[in-house]
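Chemist: Sequence and predicted model, in that order:
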Amino acid sequence: MIIDTFAKRRSQYALGRQHAYGQAQIEQIVRDAVRQAPSPFNCQSARVVVLFAGEHERLWAIVKSALAAIVDRESVQLSFDKIDTSFAAGIGTVLFFEDKTVIQSMQRQWPQYAENFPTWSEQSSGMAQFAVWTALAEADLGASLQHYNPLIDEAVRAQWALPHSWSLRAQMPFGSNQGPLPEKAFMKDTERFRSFG
C-alpha cells in the first residue's frame, strides 16, 4: 500500500556513499518523481538540479562560506561539523527551485487567480519534494530537507549558471542509510483531525 511507502520516508542525517545505484539511475528516480508531482493548472513550475561528487561537495562549501560570514565562531563550527558528517557525506544533493517566470505567466493568463499562484507554487514545490524524498526512500536511500535559502541563492545561481527566474526553495542531501531511521512521533489524532457527516 502506498501509505507503507510514505512511512519509509524519514529525515536521515547519517548519510554515506555505499549504494547500489549509478548516477543515471538516481537522476531518473528524481526526474520521474518530479514529473509525476502535481502543479497548479499543470504549469510544471518545478525546476531541479541534482549535484553529485565534487559538485555536491561544492554546494556544501558554499553553505559553509555563507554561514561563516554571519554566525559566531563557536556556533559555526557546530554547523560545519553537521554539514561535514551528514549532508556533505552523502552521495549528492537535489536542489529544488520554482520558476518565477512560469508563475508570472500563469498570473497573466489567469488574472482572477493571480494572488493565489505564489501560494500554489509553494504547495507544488512541497509536493515535488515529498515525491522525490519518498522515491529515494523506496530505493533505500536516506535524505533530509534543508533550507539554506535565501542565504546561498546568489552563489548557487552563479556557480551553476542558473536562470535568475529560478527561485531556490530547498536542498535535499541524500545517500546511503548509515544509521537506523529515527522513529517519528505523532500527535494525537483528536488534536489534528476532524470529520463531519
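Modeler: It's in.
Chemist: When you work out contacts or count neighbours from here on, use the C-alpha atoms and nothing else.
Modeler: Will do.
Chemist: Next secondary structure after the helix or strand where residue 155 lies?
Modeler: Per DSSP states H and E: residue 155 is located in helix 153-159. Per DSSP H and E, the first helix or strand lying C-terminal to helix 153-159 is strand 166-177.
Chemist: also this one, for the comparison:
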Amino acid sequence: MRESIHRLTREHFRDGRMRPSLLDQIQGAAQPDRTGGAAPSSTELKIPVDVGAISLYQDIERVARDDHWRLFKTDQATLAEVIQAFDDVITADELPEWPDHLGRNTDAWAEQIHSYLNPTKPPRRLNRPCPACGQRLHGPDREIALTLYCYADDGTMLKWDQWSVECRGCSARWESDRLEWLSKVLAE
C-alpha cells in the first residue's frame, strides 16, 4: 500500500527515469489540446478533453474522499493529501479493517491509472476456420475462434519464433515450429 500511495501522490522512479505522480499523469492526460500521442500537424484537430481520464480521476476522487471523510471527518485537502493520509491508517490498531480496504483501493487505483496511460495491445483475431476443429466462430457471442498472440506484455511485437496461435473452440495451440505450416493452411 505504501508503494502505491507513493506512486499515486509523489514523483517516483520507474522504467529507468523519474516520473510524475500517477495522479499528475492522469490529470495531464485529461487536459485539452492533447493530440493523443501523435505529432501535431497544422491540419490535425486537437482532442478537447480525454473523457476516460477524467472519469477515472473522478471515480478515484469520489471513493478516496468518501473513505477519508469516514476516517477523519474532513475533506479539506487535495486528492493527493487525502490519499497520503491513508498511510497513517496502516499502523492504527483501533481501525483493524481499514488497512486492507485502503491497501486494495490504492493498489487498484495505481494499476488502473498505469493501465489507462499504458494500454497493452490486444491479441489479433484470425477470421479463418480452425484447422483442428473447423470452427471460425465460437461461443454464444459468436467470437472469432483463432487468436494470434504476437505482442509482449509491454506492447512490443514479439519475434516470429515466439508467436503462438490458439483456438478458443477446441484449445488447439500452434507455436513457433508449427506456425509456418499453420500460415500455409490458413492461406488456402
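Modeler: Cool, got the structure. Here the structure is a predicted model, which means the values were calculated and not measured.
Chemist: Put one on top of the other, what's the TM-score?
Modeler: Here the TM-score for the pair of chains, by TM-score structural alignment, normalised by the length of structure 2, is 0.24; 81 aligned residues with a C-alpha RMSD of 5.6 Å.
Chemist: still on that earlier bit, so what secondary structure elements neighbour the helix holding residue 155 of structure 1?
Modeler: Applying 3 or more C-alpha pairs under 8 Å, 6 or more residues apart in numbering; DSSP states H and E, one finds that helix 153-159 of structure 1 makes contact with helix 53-68.
Chemist: Just the buried positions in the helix it packs on, please.
Modeler: Residues of helix 53-68 of structure 1 classed as buried under the neighbour-count rule (16 or more other C-alpha atoms under 10 Å) are 56-64, 67-68.
Chemist: Residue 81 of structure 1 versus the residue nearest to residue 168 of structure 1 when sequence neighbours are not counted, what's the distance?
Modeler: Distances taken as C-alpha to C-alpha, 6 or more residues apart in numbering put residue 97 closest to residue 168 of structure 1, at 4.4 Å, once the chain neighbours are dropped. Remark: distance between residue 97 of structure 1 and residue 81 of structure 1 (C-alpha to C-alpha, to the nearest Å) = 26 Å.
Chemist: about what we covered before: which parts of the helix holding residue 155 of structure 1 are buried?
Modeler: 153, 156-157.
Chemist: Looking at residue 97 and residue 81 of structure 1, which one has more neighbours?
Modeler: Between residue 97 of structure 1 and residue 81, counting by other C-alpha atoms under 10 Å, residue 97 is the more crowded of the two (20 against 11).
Chemist: So the more buried one lies in a strand, does it not?
Modeler: Yes: under DSSP: H, G, I helix; E, B strand; the rest coil, residue 97 of structure 1 sits within a strand.
Chemist: That one reaches residue 171, doesn't it?
Modeler: No: counting by C-alpha atoms under 8 Å, residue 97 of structure 1 stays clear of residue 171, with 9.2 Å between them.
Chemist: which helix of structure 2 spans the most residues?
Modeler: helix 51-72 (DSSP state H).
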